[in-house]
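Chemist: generate coordinates for the sequence data below:
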Amino acid sequence: MTILMETTPYKACLFDLDGTLVDTLFSIAHFGNGALESFGLPAIAPAAYKRLVGNGADVLIQRMLETVGARLRPEDVKALRAAYDRRYEADPLALAGPYPGLPDVLARLHERGVLLGVLSNKPDNMTQYIAHAFYGKVLSQVRGQREGSPKKPDPAVPLEMAAAWGLSPGEILYIGDSGVDMETGKNAGMDACGVLWGFRDEEELRRCGAVYLAGDPAQLEQAALGKGRKA
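Modeler: Here you go, the predicted structure:
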């Protein structure tokens, strides 16, 4: 049963990118499989990439190799990562797009004065490009994985972003589609909302600390206003 909670709306929302704001599954699969095939390795079914992503590009490459049962020398693993990056950077919007309804939800939240940002484990250059291409008009902060900065679920970067907004963690809702995202919110002292249209399932989101669950953009908007479906 859905329960509406009458609480104070959050002052900011911090979003994951892949599987949350932007459907990049076929994009990642396209570039990942292109890199694998350039090394004479078999392609992976796009649906399988749902379980491979979420912890950054280096981990993605490791999981891709495990999936196809290949063992490469360290220098070849680096070369495979470079091949993936080259393909992605050449056409970062290929086969990608915002999930239906989300641009309107973010626009309404922005109009209400809710601050909006993106934090992803995707490399920073690609995170910046994709987030700004689809949502740039409403975003005040965007961070991807940068050298020297810890990846999610470490709370360091979300706390830096909270400080840049001048907000306490409890005033921010962290929104994502994976257990890593739920743990990121929990570790940073932020409530976490798990979206059910992304790459991972409801059980993982609940197990990893989701406070809210959103089955569609309307439910996400309610969560951002403090009235969402409790997990």
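
Chemist: C-alpha only now, for contacts and for neighbours.
Modeler: Will do.

Chemist: I'd like to know which elements the longest strand that the chain contains is packed against.
Modeler: Using DSSP state E to assign secondary structure, the strand with the most residues in the chain is strand 115-123. Using 3 or more CA pairs under 8 Å, 6 or more residues apart in numbering; DSSP states H and E as the contact criterion, the secondary-structure elements in contact with strand 115-123 are strand 12-15, helix 57-68, helix 102-111, strand 141-145.

Chemist: another one to check against the first:
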Amino acid sequence: MNGFPFDTIGFDLDGTLVDTAPDLGRAVNHALARIGRAPVSADVTRELIGGGTRAMLTRALERTGGMVGEEEFAGLYEELIGCYERHTSEGSEPYPGCLAALDALTARGCKLAVVTNKMEYLARKLLDELQMTDRFACILGGDTLGPGRAKPAPDMIEAALERSGGTRFAMVGDSSFDVRAAKAAGAPCVVLSVGYHDAPPETLGADALIDHYDELVGVLERL
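Modeler: Coordinates of the predicted model:
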């Protein structure tokens, strides 16, 4: 490890590794249009993301006129997923400096993991289409371990560490889900200030806050 303090680095996906708001926003607005709701803006979409696709749709409905019944919600959810499956990566791209930072961490001997509340098959589809999959030792989605084990529970971090064969873990994310999961697992967390936040990033309780991926390796070295 050449003295690097962590052997495994976990990354959230939406709003951390990849700016996915354009494609998620398209899918949300597709579902809203099915019930005559007005579309949400790109800025609002960024406020809706976090905690998984069902949570995102719930917030969108609450913001545009209120929640619907269970059966109607199930139908809208299928519409959203179908649209997202058709347009998973058309407007999505890694954040500036992300790929270089991942390569720099790999060069230091770190194993990389994706720890996202997005469903695993959608996470893999996105990463495959962006040709990023091979950079990661493991990819865990919100449904990988079963109900109740997604972030902010520590289970996914613990599983990522085990599957990567490491002992010293740090988390990189953008929301309270990431910070709380890391704290529950006894790991430090770095928050990316340009991601999708459910509270002002400086209030999330992260061990460090960065504005650009160029800062990540240095910050991890100092944690």
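
Chemist: what's the most buried one of the helices and strands packed on strand 115-123 of the first structure?
Modeler: Looking across these with neighbours counted as mean count of other CA atoms under 10 Å, the highest average goes to strand 12-15: a mean of 24.

Chemist: list the buried residues for the lengthiest helix in the first structure?
Modeler: In terms of residue count, the longest helix belonging to the first structure (DSSP state H) is helix 74-90. Of all the residues in helix 74-90 of the first structure, those buried under the rule 16 or more other CA atoms under 10 Å are 77, 80-81, 83-85, 88.

Chemist: identify the residue of the first structure aligned to residue 124 of the second structure.
Modeler: Matched by TM-score structural alignment, residue 124 of the second structure corresponds to residue 128 in the first structure.

Chemist: what helix or strand does that match sit in?
Modeler: Secondary-structure assignment from DSSP states H and E places residue 128 of the first structure in helix 124-135.

Chemist: that helix - contacts with which helices or strands?
Modeler: Under the contact criterion of 3+ CA pairs under 8 Å, 6+ apart, the helices and strands touching helix 124-135 of the first structure comprise strand 141-145.

Chemist: in the next helix or strand after the strand it packs on, which residues are buried?
Modeler: Toward the C-terminus, strand 141-145 of the first structure is succeeded by helix 156-165 as the next helix or strand (DSSP H and E). Buried residues in helix 156-165 of the first structure, counted by 16+ other CA under 10 Å: 156-159, 161-162, 165.

Chemist: can you put the residues you listed in TSV and add distance to residue 101 of the first structure?
Modeler: Shown next, in TSV, are the buried residues of helix 156-165 of the first structure (distance: CA to CA, whole Å):
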residue	distance to residue 101 of the first structure
156	31
157	28
158	25
159	28
161	26
162	26
165	26
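
Chemist: which of the residues you listed lies closest to residue 16 of the first structure?
Modeler: Taking CA to CA as the measure, residue 16 of the first structure sits nearest to residue 158 out of those, at 11.0 Å.

Chemist: distance of the closest one relative to residue 148 of the first structure?
Modeler: Computed as CA to CA, to the nearest Å, the residue 158 of the first structure to residue 148 of the first structure distance reads 15 Å.

Chemist: swap in residue 191 of the first structure?
Modeler: Counting by CA to CA, the gap from residue 191 of the first structure to residue 148 of the first structure is 26 Å.

Chemist: more neighbours: those two, which one.
Modeler: When residue 191 of the first structure and residue 148 are compared for neighbours, residue 191 comes out ahead with 25 against 6, by other CA atoms under 10 Å.

Chemist: correct me, but the more buried one touches residue 173?
Modeler: Yes. A contact is recorded between residue 191 of the first structure and residue 173 when judged using CA atoms under 8 Å, the distance being 5.2 Å.

Chemist: between the two, what contacts are shared?
Modeler: Counting by CA atoms under 8 Å, 6 or more residues apart in numbering, the residues touching both residue 191 of the first structure and residue 173 are residue 185.

Chemist: corresponding residue for residue 79 of the second structure in the first structure?
Modeler: When the structures are aligned by TM-score structural alignment, the residue of the first structure matched to residue 79 of the second structure is residue 83.

Chemist: how close does its match get to residue 119 of the first structure?
Modeler: Residue 83 of the first structure sits 24 Å away from residue 119 of the first structure when distances are taken as CA to CA.

Chemist: return the set of buried residues in stretch 216-231 of the first structure.
Modeler: Buried residues in stretch 216-231 of the first structure, counting neighbours by 16+ other CA under 10 Å, are found at 217, 219-231.

Chemist: of these, which belong to helices?
Modeler: Judged by DSSP H, those include 217, 219-224 as members of helices.

Chemist: closest one of those residues to residue 107 of the first structure?
Modeler: Proximity of those to residue 107 of the first structure, judged by CA to CA, is greatest for residue 221, which lies at 10.6 Å.

Chemist: ok so, going back, tell me how far the longest helix of the first structure lies from the chain's centre.
Modeler: Taking CA atoms, centre = their mean, to the nearest Å, the mean C-alpha location of helix 74-90 of the first structure is offset from the chain mean by 21 Å.

Chemist: against the second structure, what's the mean shift for it, could you check?
Modeler: Taking mean CA distance after the TM-score superposition for the first structure, the mean distance separating helix 74-90 of the first structure from the aligned residues in the second structure is 0.5 Å.

Chemist: elements contacting that helix?
Modeler: If contacts are counted by 3+ CA pairs under 8 Å, 6+ apart, helix 74-90 of the first structure sits against helix 25-38, helix 57-68.
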